[in-house]
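1. Give me a model of this one.
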Amino acid sequence: MHGPASSGWLLVALCAATGAYCLLRMRSSVVEQRRAAGGEALMGFGMAVMAVPAAVFTPPGWVWTALAVVFGGAGLHALWAARTGAGHLHHLIGAGAMVYMAVAMAAPAGQGHGHGGSGTPLLTGTLLLYFVAYVLVAGVRLVPVAAVTGVAEGAGWGDRPELARACRLSMGIATVAMLLAV
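-> Modelled structure (predicted):
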């Protein structure tokens, strides 16, 4: 990513912390929450790798290919899961955005932004519109959840809906920041 290294490191920290929290959520007793948390942990850690400032470390070219393959697989998994409900559609779009950014960053140096490449402006703009709308809606949904007192006594970190929504919101914000850098 281009821009000041300090903002890049903040994005790395946000994504890594979100990925780590999602790993904690995988200990939930609710199967669907565990599945969603696993995909979100993968997304958080993948975004952390992609957000490392290029001035500090430029990974070898195979890293971008590996990330594109991993997120392509995550997208196929989300597509398979989407047949049972629309909740997985966001994961499919997120995985697609990650593949897109990995491919854009794998482009030879000098052809645009990021670590090397430049994305297609129409696709970048479409993804930006989607994720900005997602962030706004997720932010609005987060407000009433924090006021709910119905969280069970002794509920673990993985069973707190407001924290799961905050996790998704932070990854949406990070995706917007990363798309702006493509």
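
2. contacts, neighbours, all on C-alpha from now
-> OK.

3. and after the top helix by length along the chain, which helix or strand comes next?
-> Counting residues, the longest helix found in the chain (DSSP state H) is helix 121-146. Later in the chain than helix 121-146, the nearest helix or strand by DSSP states H and E is helix 161-181.

4. Please provide the structure for the following sequence as well, for comparison with the first:
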Amino acid sequence: MHGPASAGWLLVALCAATGAYCLLRMRSTVEEQRRAAGGEALMGFGMAGMAVPTAVFSPPVWTWPACAAVFGAAGVHALWAARRSPHHLHHLVGVSAMVYMAVVMAAAPAPGHDQGHGHGGPEVPLLTGALLLYFTAYVLLSGVRLVPAATAAGAAGTAGGGAAGWGDRPELAHACRLSMGMGTVAMLLTM
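-> A predicted model of the protein is given here:
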């Protein structure tokens, strides 16, 4: 990822923490939540790896095609799983964005080489712009949905109902998806 190293490290920390939390969510007793958490853990750790600043570590040339292949396989799985749950459609867009970013990073010149942008400044490709619009809207909508979920969960917990395990709380899953959406927006902005 190109950009300031401090912002890159913050993005690495956010994505790695999200991936680790999603791994813990895989201990849920609800099968669908375990399945979704596994895909989200892959996304979190993949984003963390892709966000490492290039000034610190320049990965070997085979890294980006390998990332594209892994996320391409996850995309096929998400496409198959979308028959059961609409959440997998968002996951499909997310892994498609990861494949796109891996392909762009593979084609990007090494740091320090002439970028060849000319006098007009860099142009934003259409696909990058479309993904930015999608994930920006997703982040805004997820943030709005998170506030009522936290209030409803707090009210349900005080009503004396059975307390859900921390891995089964919907507001934590929403927060996880929100942080990955924000990370995706940040990564797309540096493309």
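
5. quick one, the longest helix of the first structure and helix 161-181 angle?
-> With axes from the mean of the first three to the mean of the last three C-alpha atoms, to 10 degrees defining the directions, helix 121-146 of the first structure sits at 160 degrees from helix 161-181.

6. What residues in the second structure pair up with helix 121-146 of the first structure?
-> Aligned by TM-score structural alignment, helix 121-146 of the first structure corresponds to residues 125-150 of the second structure.

7. ok now that stretch, how far from the chain's centre?
-> Offset of stretch 125-150 of the second structure from its chain centre (C-alpha atoms, centre = their mean, to the nearest Å): 11 Å.

8. cool, and stretch 103-112 of the first structure?
-> The answer for stretch 103-112 of the first structure is 20 Å, by C-alpha atoms, centre = their mean.

9. again with stretch 91-98 of the first structure
-> Centroid separation for stretch 91-98 of the first structure versus its chain: 8 Å, with C-alpha atoms, centre = their mean.

10. Against the second structure, what's the mean shift for it, could you check?
-> Its aligned residues in the second structure lie a mean 0.3 Å from stretch 91-98 of the first structure after superposition (mean C-alpha distance after the TM-score superposition for the first structure).

11. Name the residues of that stretch that are buried.
-> Neighbour counts using 16 or more other C-alpha atoms under 10 Å place 91-98 of stretch 91-98 of the first structure among the buried residues.

12. Could you do stretch 123-138 of the second structure as well?
-> 128, 131-132, 134-136, 138.

13. Next: stretch 18-34 of the second structure.
-> Buried residues in stretch 18-34 of the second structure (16+ other C-alpha under 10 Å): 18-19, 21-26, 28, 33-34.

14. and the residues you listed, which of them are in helices?
-> Short answer: these in helices (DSSP H) are 18-19, 21-25, 33-34.

15. Turn these into TSV, columns for distance to Ala175 of the second structure.
-> Below are these laid out as TSV (distance: C-alpha to C-alpha, whole Å):
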residue	distance to Ala175 of the second structure
Thr18	9
Gly19	12
Tyr21	11
Cys22	11
Leu23	15
Leu24	14
Arg25	12
Gln33	14
Arg34	16
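
16. and of the buried residues of stretch 91-98 of the first structure, the nearest to Asp159 of the first structure?
-> His91 (19.6 Å; C-alpha to C-alpha).

17. Hmm, that closest one is touching Ala78, no?
-> Yes. Contact status for His91 of the first structure versus Ala78: in contact at 5.9 Å, counting by C-alpha atoms under 8 Å.

18. rewinding a little: output the buried residues of stretch 123-138 of the second structure in JSON lines; the columns should cover distance to Ala82 of the second structure.
-> Compiled in JSON lines, these are given as follows (distance: C-alpha to C-alpha, whole Å):
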{"residue": "Thr128", "distance to Ala82 of the second structure": "23"}
{"residue": "Leu131", "distance to Ala82 of the second structure": "19"}
{"residue": "Leu132", "distance to Ala82 of the second structure": "22"}
{"residue": "Tyr134", "distance to Ala82 of the second structure": "18"}
{"residue": "Phe135", "distance to Ala82 of the second structure": "19"}
{"residue": "Thr136", "distance to Ala82 of the second structure": "22"}
{"residue": "Tyr138", "distance to Ala82 of the second structure": "18"}
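
19. Arg84 of the second structure: which of those is nearest?
-> Tyr138 (20.8 Å).

20. where's the residue lying closest to that closest one once chain neighbours are set aside relative to Gly44 of the second structure, distance?
-> Nearest non-adjacent residue to Tyr138 of the second structure, counting by C-alpha to C-alpha, 6 or more residues apart in numbering: Gly181, 7.0 Å away. Gly181 of the second structure sits 10 Å away from Gly44 of the second structure, going by C-alpha to C-alpha, to the nearest Å.

21. quick one: which of the two has more around it?
-> Set side by side, Gly181 of the second structure and Gly44 show more neighbours around Gly44, with 30 against 22, by other C-alpha atoms under 10 Å.

22. Right, I'll call it a day here.
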